[in-house]
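**Q** Have a look at this prediction, sequence included:
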Amino acid sequence: MSQTLQAAYAAKRKARRFAVQGIYEWQMSHNPVHAIEARTRAENHMHKVDLNYYHELLTQVVAEHNALDALLVPVLDRELAALDGVELATLRLGAYELKQHLEIPYRVVLDEAIELAKYFGGADSHKYINGVLDRLAESLREAEKKQAK
């Protein structure tokens, strides 16, 4: 992989990290998304972050959270309200990427969500995130999953 591709990949990974933090903050505080984004940009060194992708993830996951939740509910083994806040933020972000970013292979979406859960979540939350998003990929990425088998 070229250094340019590695840098782009790393910038998207950092965008996801900041986005999941912002989504979590919004879930807990219901602060306006633009205020969360402005504070995050002011308080962090974000020169190596894909800022456009960060902005998209944060604003669109929050804007579409009801539709994303509707996608998640059938593949959950518990009530949405019973999810840990970090798990919910990570699942919403993963569901958004599965639905809206078909150019990103579903396995990459799952791997990124697993890494976020390992970094921010509880001890075994990454396993739960993997299972839920894998089940969601059955419907959102059916053809892609069949090809991967």
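**A** Done, it's in.

**Q** From now on I want contacts and neighbour counts done on CA atoms only, so please keep to that.
**A** Fine.

**Q** In this structure, which residue is most central in space?
**A** Centroid-nearest residue in the chain, with Cα atoms, centre = their mean: residue 93, separated by 2.4 Å.

**Q** Identify the nearest residue to it in space, disregarding sequence-adjacent positions?
**A** residue 61 (6.3 Å; Cα to Cα, 6 or more residues apart in numbering).

**Q** which SSE is the one you found in?
**A** Counting by DSSP states H and E, the element that carries residue 61 is helix 51-63.

**Q** Just the buried positions in that helix, please.
**A** Judged by neighbour count (16 or more other Cα atoms under 10 Å), helix 51-63 contains these buried residues: 51, 53-55, 57-59, 61-62.

**Q** Let me know the closest of those residues to residue 76.
**A** residue 61 (18.3 Å; Cα to Cα).

**Q** for comparison:
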Amino acid sequence: MSDDHSPAPGQPSRPPRQSRKGLTSTGVRKAGSKSARSRSREFALQALYQHLVGGNSVEAIDAFTRDLSGFHKADLVHYDALLRGCVQTQAELDALIVPKLDRPLAEISPIEHACMWIGVYEFQHCLDVPWRVVLNECIELTKEFGGTDGHKYVNAVLNGLAPQLRSAEVESDRKAP
């Protein structure tokens, strides 16, 4: 048997097997390995995208999102907090984000914008979630739904805001061995 992955004559071509470690071939977590909180962020991102792009009402977006496949597996309380909280405080969230940007907010993709909203909102209002978890979750969301290097941009902005919004926690982490 050879190490060559080419199919035997007459056999259909198949992609290589993916590992069972909970990641897809692109490094994104598989749906089955996502927590209810991660799923709530994912649905909130989709809803916030609709808000940013379509300007739809929160009620219409919420009704549509709740009908999506897999929504019942999400943390509904966290989803509600993210969707409604980000929309209600969007001006305050943008006021924190804009100074960290190297271009006008209008030039930021709606996916990156929504991921930054989620991160900043969680930094401010979800103190039970460690700042590094917030950062990682937003990076993962951007990897899955955003452009090729969008996660790097979201990482830079949220990493720049973490010391301001979670100063004691960030400082404590930096002092730890």
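**A** That came through, no problem. Predicted model, so just to flag it, every value in this text is computed and none were measured.

**Q** Tell me the counterpart of the residue nearest to the centre of structure 1 in structure 2.
**A** Aligned counterpart of residue 93 of structure 1 in structure 2: residue 118 (TM-score structural alignment).

**Q** secondary structure element for that match?
**A** Taking DSSP H and E as the definition, residue 118 of structure 2 sits inside helix 110-125.

**Q** residues in contact with the next helix or strand after that helix?
**A** Once the chain leaves helix 110-125 of structure 2, the next helix or strand it forms, by DSSP H and E, is helix 131-145. Helix 131-145 of structure 2 is contacted from outside by 28-29, 38, 41-42, 111-112, 115-116, 118-119, 122-123, 149-152, 154-155, 158-159, 162, 166, 169-170, using Cα atoms under 8 Å, 6 or more residues apart in numbering.

**Q** thinking again about what came up before, was I right about the match of residue 93 of structure 1 contacting residue 84?
**A** No. Residue 118 of structure 2 is not in contact with residue 84 according to Cα atoms under 8 Å; the separation is 10.9 Å.

**Q** before we move on, back to that, mean deviation, the helix holding residue 118 of structure 2 versus structure 1?
**A** Aligned to structure 1 and superposed, helix 110-125 of structure 2 gives a mean residue distance of 0.7 Å (mean Cα distance after the TM-score superposition for structure 1).

**Q** Structure 2: helices as residue ranges?
**A** 36-54, 58-66, 76-88, 90-97, 110-125, 131-145, 150-165, 167-175 (DSSP state H).

**Q** Okay, angle between the last one and helix 131-145 too, please.
**A** Inter-element angle recorded for helix 167-175 of structure 2 and helix 131-145: 90 degrees (by axes from the mean of the first three to the mean of the last three Cα atoms, to 10 degrees).

**Q** buried stuff in helix 167-175 of structure 2?
**A** In helix 167-175 of structure 2, counting by 16+ other Cα under 10 Å, buried: residue 170.

**Q** other SSEs contacting it?
**A** helix 150-165 (3 or more Cα pairs under 8 Å, 6 or more residues apart in numbering; DSSP states H and E).

**Q** Repeat that for the fifth one.
**A** Contacts defined by 3+ Cα pairs under 8 Å, 6+ apart place helix 110-125 of structure 2 against helix 36-54, helix 76-88, helix 90-97, helix 131-145, helix 150-165.

**Q** With the fourth one instead?
**A** Using 3+ Cα pairs under 8 Å, 6+ apart as the contact test, the elements touching helix 90-97 of structure 2 are helix 110-125, helix 150-165.
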